[in-house]
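> next input, structure requested:
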Amino acid sequence: MSQAHILIVDDEPGIAEIIGAYLERDGFEASWLSTGAAVLPWLATVQPDLILLDLMLPEVDGMTLCRTIRTTSSVPIIMVTARVDEIDRLLGLELGADDYICKPFSPREVVARIKAVLRRQAPTATAAPPDQGFVIDPETMIASVKGVRIDLTPTEFKLLAVLATHPGKVYSRAQLLDHLSDGYKDVFDRSIDSHIKNLRRKLAAAAPGVELVQSVYGVGYRFERSDLA
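So this is what the prediction gives:
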């Protein structure tokens, strides 16, 4: 993790400079772009390990960028904004963001969030048995259903890995958050619903008519591979 490359996308030079300095002090490599329009051309030639993406950007906003990046890449994205209403938070997560941090914040908090998201790229869950057409490999972060590979974000993959390790076990939102947030309790419960919604949509596209991740009303979610029989 010490040599991870972080792309900072923010139109405020002062904030970007401070965050970059803190990241470099912790051993990261940091790059900075000040406009949304510069991001996609930059990503065409450079592959960062994580993107710290401001919501309010000139030319192309952060939401649009996140949506576009997610069509071709699962690079972790932390969205940054001064807009704190829940609708924006949920929308950001539904677009594929891996975390969300609100201004004002301390540079140390940002660095801690970045480290937490990068740690989550390497799930510790044991691989589920590849029976009945379902395969999930934590080493390569590849999941497939009936031979169809599923393109998942790191957060979606970790959720699936946790659920699939214990088929039939019901996990509450709080339990899933414990696996995802590494102690950052300000990650809110409803973000789990957004990630699960995206995960179920992708699983359904790979295996129509099969409901691998099931809702348990009033409790949480469970994984059932029996539908693959």
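
> CA only for contacts and neighbour counts going forward, please
Will do.

> quick one: Leu90 is in a helix?
Yes - the assignment for Leu90 (DSSP: H, G, I helix; E, B strand; the rest coil) places it in a helix.

> what sits against it?
Residues near Leu90 by C-alpha atoms under 8 Å, 6 or more residues apart in numbering: 190-191, 194.

> make a PyMOL selection of the buried ones in those residues.
Listed next is the PyMOL selection for buried residues among the contacts of Leu90, using 16 or more other C-alpha atoms under 10 Å:
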select buried, resi 191+194
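
> redo the contacts of Leu90 as CSV? Include distance to Asp49 and secondary structure.
Converted to CSV, those look like this (distance: C-alpha to C-alpha, whole Å; DSSP: H, G, I helix; E, B strand; the rest coil):
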residue, distance to Asp49, secondary structure
Arg190, 26, helix
Ser191, 22, helix
Ser194, 23, helix
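
> and the contacts of Leu90, which is closest to Met63?
When the contacts of Leu90 are ranked by distance to Met63 (C-alpha to C-alpha), Ser194 comes first, at 15.3 Å.

> can you tell me the closest non-neighbouring residue to that closest one?
Glu94 (5.4 Å; C-alpha to C-alpha, 6 or more residues apart in numbering).

> here's the other one to compare against:
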Amino acid sequence: MKFLVVEDNARVSAALRAALNDQGLEAVCADTGKAAIELLDTNPDAVLLDVDLPDCDGFTLCSAMRASSSVPILVTTARSDHASRVRGLDLGADDYLVKPYNLAELLARVRAVMRRRRPTTGSAAADAVPGDLILAGPVRIDLWERVVMINGFPVDLSDEEFSILAALARRPGETLDFEQLAEEILRTKRMTLQESIHRYIASLRQRLGDPHQLEAVEGSGYRLTLAGTV
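Reported below is the predicted structural model:
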């Protein structure tokens, strides 16, 4: 996996490159916006973008990168104010991480972005189109981007958990049996299917914060209970 590190501080850039190399990852570095645009042609897997650059505004650079590429962009900056976060995300960044940050967290966020961009593995989400959303109280499910948010905060789900949730959310109030739910994860895992479903449901309940939304139907399976459904 190759990172494009856009950072004008040579010490920070060198340290980040060394840390990534220690993890078996490749890093190419740019200390200006002009160099970053040129290196974007090397097809990095992700961009780590500091917005304080000597030759241009990093937010403008983020917008320009997004206009020409779908590469995941993570803004890494000391700017922690709300306005900067919103601006970065609105201009096309996939995530926003405030310095100083932990390398493990950075890599976890990169993996989360890559999972959201990965082709779908479950049939319920496969038919999604841009803007295909399901709202259930504080829970927002974006079937196209494969993103779940609760009260505006993202929930990091595995592909299997998302596929199960998407299937249930597509058919609110309806009971889906174990075989139907198993179809949603069959391409990614080969396990004892009923035990797998129980485990993923338990994890989803914990992550969603309301265990009553995912209701067990004795002898049948599970159903997602949304506000206003019976």
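
> circling back: would you mind finding the match for the residue nearest to Ser194 of the first structure in the second structure?
Per TM-score structural alignment, the equivalent position to Glu94 of the first structure in the second structure is Asp90.

> distance of that match from Ala35 of the second structure?
23 Å (C-alpha to C-alpha, to the nearest Å).

> repeat for Ala46 of the second structure
Distance from Ala46 of the second structure to Ala35 of the second structure, by C-alpha to C-alpha: 16 Å.

> tell me where the second structure has strands.
For the second structure, strands defined by DSSP state E occupy the ranges 2-6, 26-30, 46-49, 73-77, 95-98, 133-136, 139-142, 147-150, 153-155, 176-177, 214-217, 221-224.

> ok, now how distant is the residue lying closest to Glu160 of the second structure once chain neighbours are set aside from Ile197 of the second structure?
Of all residues not flanking Glu160 of the second structure in the chain, Ile185 sits nearest, at 5.3 Å (C-alpha to C-alpha, 6+ apart). From Ile185 of the second structure across to Ile197 of the second structure, the span is 9 Å (C-alpha to C-alpha).

> ditto for Ala104 of the second structure
From Ala104 of the second structure to Ile197 of the second structure the distance is 29 Å (C-alpha to C-alpha).

> how about the helices in the second structure?
For the second structure, applying DSSP state H gives helices covering 10-22, 33-39, 58-68, 82-90, 103-117, 123-126, 159-170, 178-185, 193-208.

> and the fourth one, what's buried?
Within helix 82-90 of the second structure, the residues scored as buried using 16+ other C-alpha under 10 Å are 85, 88-89.

> what's the answer for the last one, then?
Burial within helix 193-208 of the second structure, assessed by neighbour count using 16+ other C-alpha under 10 Å, is assigned to 193, 196-197, 200-201, 204, 208.

> for those residues, could you give me TSV that also reports distance to Asp127 of the second structure?
Below are those laid out as TSV (distance: C-alpha to C-alpha, whole Å):
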residue	distance to Asp127 of the second structure
Leu193	23
Ser196	24
Ile197	22
Tyr200	22
Ile201	22
Leu204	22
Leu208	24
